[in-house]
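1. Structure for the following, please:
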Amino acid sequence: MQPSRPAKARVKARAIAQRRKIPTTLLAFPLFLIALFWMATALFAEEKIIKSHAYAILGEPKYAADFEHFDYVNPDAPKGGEMSTWTQGTFDSFNPYSLKGRAGALSSASIERLMMSPADESGVRYGLLAESLEYPESRDWVIFNMRPEARFSDGTPVTADDIVFSHELLMEQALPSYREAISKLVQKVEAIDTHRVKFTFMPDVPRDGLISQVSTNPAFSRKWFEENNMRLDESRLVQNLGSGPYVLDTFNVNRNIVYRRNPDYWGKDLPVNRGRHNFDKIRIEYFTDNNAALEAFKGGVYAFRLEQSALTWATQYDFPAVQNGRVIKEEIADGNLPISEGFVFNLNRENLKDPRVREAISLMYNFEWTNESLQFGLYSQRHSFWENTDFAATGIPEGAELAFLRSLGDLIDPAILTEPAVMAHTSGARQLDRRNLRRATQLLQDSGWEIGDDGKLRNGDGQAFNLEFLTDDPEIERLASGFVDNLNGLGMNARLTRVDPTQYTNRTRARPREYDMIFDQYGTSLVPGLGYQQQYGSEDAYVSNFNPAGFADPGADAIIEKLIASKTPEEFAVTTKALDRVMRAERFIIPTWYKSNHWVAYYDQYEYPENMPPYALGYLDFWWYNADKGQALTDAGAFQ
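-> Presented below is the predicted three-dimensional model:
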């Protein structure tokens, strides 16, 4: 007679116990042990560790672990020459992480991060300081395996301890909005060994976006900060020691800054860097305004311009160097999500809290007249925070978006469920559109503002409606002047105040904010990310520099939670459309214009890859210098 299966199991278990010295008393429960075994197996399976060279928020990375270079670069691009360009304003610091001072252009060029983003994918990170990362399926933590060869520019190694120090420094001295956001997400950062650093996340926060967030933490040198007694929250004309390809070379305050390529840069042969960082030097010239900068460009003071002014682009690029071919003027396709920029209300101002008032003010901006009269018809009207993409809200909500909006219940205005998404209004050919003027007047009356005997808007207490538009940009001053005139035609005491860059910085960063309206922008993305909470979340609304309106809305908060947690492009599209719809209904920014091309002009000594990526122009990154052409221009006296 053959023993039964349980009997066989007991015999086998006793044999194992004798070899491993397992107490035989436990063997009275063989089925219990089997159950424990399967439970342990299941737990182990749940904690499967994922290890990869890249991390994608949605979908899969484009490039495999053994890729040689990004598709859009020229891996054989020559090294050498100088890229020279310009910027407007002033600088008195090389520390971009502080609210104090005005940091010089490219002040963060020396700082690298654990991972980097390519220019042909959205929401994907590839290893830079870290050669790989590993994390459980739960994403409760992530370990970055750092490259042992990574070095700061002084030759000292970049270690896990430096990453821990960098996190601690940011949490102590970085911008308040950053500290408050990260403190709720990251529980602990620890160096496991010299080249492995572990981020453990808070137990009760969504995991989506956390790995991507910490992968872009800057890497500072503990040794340099401590030996030099430096702080991250101070203004100073000393650049933070970093590990990047460029270091500060020379500077003249408020005149120019020169960075030089570090010939001993540790990462020059990495696949993520092949074909990049091709210039020996990058020089930035400072000018007080666009006109002075353009004249300097014509005279050969610098060699590359990324033009932002439609007036300048349309009327002032017919000078001799363009005509004889020394300067190339061209438009290069821009596949980026259009910037959500426009006239931003300070929602903390009492007279701007009513959305009817904000709608009335917005009706006084005439895009059609501005574009044709001041911008030469070169722009398109922006409506959405996700303009020109499949993520923009359109028409009346339906399908999955409608179901999601309904699930929010009382957190949103019920009208959002039945009315089309708010679109930018249209206007006539004249600067002041009479139809919109009448509509705006009615909206103001409905919200308690009446035209007094003096022709000025006044509330029930007899107070006039004062509105200051603040700017430091002469181009915005030019484009907003007609808008301000129309506001005065509506009965407001509206004025446009142009201040110097330092005053502008101080007033826009002050809390409470010291402006009624400014021209500013909001960031959105083609993938989920924690940045939405800083841009649009209620908790940081008062302190965040990324939320110039101070926008705060419980419905938007609930949508952002779901948006960040999106697992598929379809889920992301539902949440972006819902958030877009809710924010547009609040009218905290008057949408203005956008364009789908980069406007560039440069002396014919620069070249770029034939296969340009959609998400970056890359003139400071993967363009290169043609030495023969540069010498010919120099011999011809093109440069000063």
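
2. okay, CA-based contacts and neighbour counts for the rest of this
-> Fine.

3. Contacts for stretch 417-430 next, please.
-> 363, 366-369, 381-384, 393-397, 402, 405-406, 433, 436, 581, 584-585, 590-591 (CA atoms under 8 Å, 6 or more residues apart in numbering).

4. Are any of those residues buried, and if so which?
-> 363, 366-369, 381-384, 393-394, 397, 402, 405, 433, 436, 581, 584-585, 590-591 (16 or more other CA atoms under 10 Å).

5. Can you tell me which of those end up in strands?
-> 381, 590-591 (DSSP state E).

6. what are the ranges of the helices in the stretch 401-550 of the chain?
-> Using DSSP state H, counting those that start in this stretch, the helices assigned to the stretch 401-550 of the chain run over residues 415-418, 434-446, 474-489, 501-509, 531-536.

7. For the comparison step, fold the sequence that follows:
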Amino acid sequence: MNRGFITLGFAALLVASQTFARPSIAQYGEPKYPADFMHFDYADPDAPANGDMNFQNYDEQQSYDSMNPFLVRGAPAPDLKNLMFDTLMQRSWDELASEYPLITDDVEVAPDGKSATFHINPNACFSNGDPITAADVKYSYDTLASHQASPIYNSEFAGISRATAVDRLTVRFDFREARRDAPLIAGDLPVFSPKWGMRADGTRPPFDQISDVPPVASGPYLIEQRKNDKQITYRRNPDYWAAGLPSRRGMYRFQRITFRLFTDHYTSLEDFKAGHTDMRTEYSSSTWARKYVGKNFSNGSLRKGAFPDSPAQMQGIIFNTRKLVFADVRVRRALTLAFDYDWLNRLYFYGLYRRTGSYFQDSPFGARGEPDAQELKLLEPYRSTLPAAVFGPMIKQPDTVPPHSLRANLREAQALLNEAGWQYRDGALRNASGTPMTIEIMDDQPGMGGVILPYIQQLQTLGVQAHLRELDSALYEKRMDAFDFDMTTYIYPPVTIPGGELTRRFGSTAASQPGSENYAGVRSKAADAMIDAALNAQTLNDLETATRALDRILISGYYIVPEYYAPDTRVGYRARMGFPAVPPLSYLAEDWLIDYWFVKVAPAASTQ
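-> Predicted coordinates:
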């Protein structure tokens, strides 16, 4: 998390520093690294670049059935997008929002902020040897902005009106409006070849039909072997053109990366403890506290470490408000009161977690205390549509620490349910027509049963007919894309700086787009207004004001039962694995392990 950025007005910043081509850009202030930087501080450019790495269930996947990570249908091969597709520019992980050269070597933002022109590095090429051209970049944008790609990408690049190939190595993106993050979003564009999926006769099927064809890669790895839907091996491309770029030095140090996907946590843990997996991120506190033991830990061949990480994710059990049963906010608030976090943390989590109370936890973008004058100015036009709580102190999540208790929380929940028209009679909680409240909580992680089942027990105490449904990851993903669920555990990955993902997660338009990230079905004009204010913020202070106001709206809307977060990243790893001395400030654990860790060179004395 970064603090202390000096910001300028948007027009002043553009005129002062972005009316000429430059190698890097920052959303606020100036980029941390100078034009002649050699590598990111959190990268080790001298790390060994050989050795193979075995990984497990990336992103909790249990199987895969697609070679295309940009579609709604299908579950893409693990980490396919990261390993095989480069973006125009590379974001740094120790700044608020800055990008550095990758496929492009410089960028020029127009004085009015309504377009940005990128120049492609003449050495940039695909894995088949074809040079990357402006036409390829335009094709990638046009494809991801079309209905053939997942709405996630349509939404991500919605602020771009068009891409134009100015000449062979120059591409211009025109923006629908002048937003500070627009050039960086364009820089996030993954690039792929029009030859991907091309038939022998030179024709190409529609993009959404290309699912089982290995990509023509722009990134550092190629697919070496696919055994089945539970294992895949990537091999580093020896001709990867960008390996020596400053934004790539110290990255991708493994010669081969193999993913093996397990259907249960017990088997995957035992596989790691036997030394067959090189590193593993552990999300279960009880497993971390009790089961990372055994002879390989005792003899030093396996280790465990906790690494600092911020900001925190928002994890919780989402209500699908498209379901009539959850249309009333009083019902959602009541069901939130039934979740006993303090009991779980004490008896099940070994005190290793903290309670989540914000969508921007441990971040300057989260709300706290009373709304200030700037927040109130944004919120006031929507006062009549918002709960009074939005205009008071930030809502504190219910707890069961004395003098509070679960019994008192359940009594409050019962009163709210009665007020919303739900009464307990004939052995169940029923509405006026006599229909019982029935809820299916869907999940694809067997380990979550220990969290969900106690919650279900408390819901049943209220008369709710609740049950857990465990699915494999492929079916789970299909149902999530179609919003076919009542409640489910979900994690909103943290971002260093809020931006376009706000529209995808909480925008009203995304609520009706299958495949979007607005799983809760948030439809709020006030939330939309705060999102617009965030996206059009001219200063860092403006952005913080907008996100804090949005945080208040979302928390008071009870779209999720907030659960908990770990203040650090827990990693078990083989002793042969190394990592840079300086960790990034903000990162996704698996990405850090795969992108920046390496296999250490064995000491000469131990070589046989």
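
8. one step back: and which of the ones in strands among the buried ones among the contacts of stretch 417-430 of the first structure is nearest to N626 of the first structure?
-> The nearest member of these to N626 of the first structure, counting by CA to CA, is Q381 at 38.5 Å.

9. Against R430 of the first structure, how distant is that closest one?
-> Distance, Q381 of the first structure to R430 of the first structure, by CA to CA, to the nearest Å: 17 Å.

10. if we can go back for a sec, nearest to Q463 of the first structure, of the helices of the stretch 401-550 of the first structure?
-> Closest among the helices of the stretch 401-550 of the first structure, using CA to CA: helix 434-446, at 13.9 Å.

11. residues in contact with the residue nearest the centre of the first structure?
-> Per CA atoms, centre = their mean, the C-alpha nearest to the average position across the first structure is that of G523, at 5.8 Å. Going by CA under 8 Å, 6+ apart, G523 of the first structure touches 339-340, 532, 535, 546.

12. what do you get for D557 of the first structure?
-> Contacts of D557 of the first structure (CA under 8 Å, 6+ apart): 533, 536-538.

13. Quick one: which of those is the most crowded by neighbours?
-> With neighbours taken as other CA atoms under 10 Å, the top of these is Y536, carrying 27 neighbours.

14. can I assume K79 of the first structure is in contact with K281?
-> No - using CA atoms under 8 Å, K79 of the first structure makes no contact with K281, being 10.2 Å away.

15. Quick check: the aligned residue for N68 of the second structure in the first structure?
-> For N68 of the second structure, the aligned position in the first structure is occupied by N95, per TM-score structural alignment.

16. does that match count as helix, strand or coil?
-> coil (DSSP: H, G, I helix; E, B strand; the rest coil).

17. That one: neighbour count?
-> Using other CA under 10 Å, N95 of the first structure has 24 other residues around it.

18. got it, and T607 of the second structure?
-> T607 of the second structure has 7 neighbours, counted by other CA under 10 Å.

19. Over to G127 of the first structure?
-> When neighbours are defined as other CA under 10 Å, G127 of the first structure has 26 of them.

20. Could you check which residue of the second structure pairs with it?
-> That one, G127 of the first structure, aligns with P101 by TM-score structural alignment.

21. so its match sits right up against S247, yeah?
-> Yes - counting by CA under 8 Å, S247 is a contact partner of P101 of the second structure at 6.8 Å.

22. intersection of neighbour lists for these two?
-> In contact with both P101 of the second structure and S247: Q90, using CA under 8 Å, 6+ apart.

23. Measure how buried the aligned partner of Y424 of the second structure in the first structure is and give me the count.
-> Counting by TM-score structural alignment, Y424 of the second structure lines up with I451 in the first structure. By other CA under 10 Å, the residues close to I451 of the first structure number 17.

24. hey, which helix is longest across the second structure?
-> Assignment by DSSP state H gives helix 540-556 as the longest helix of the second structure.
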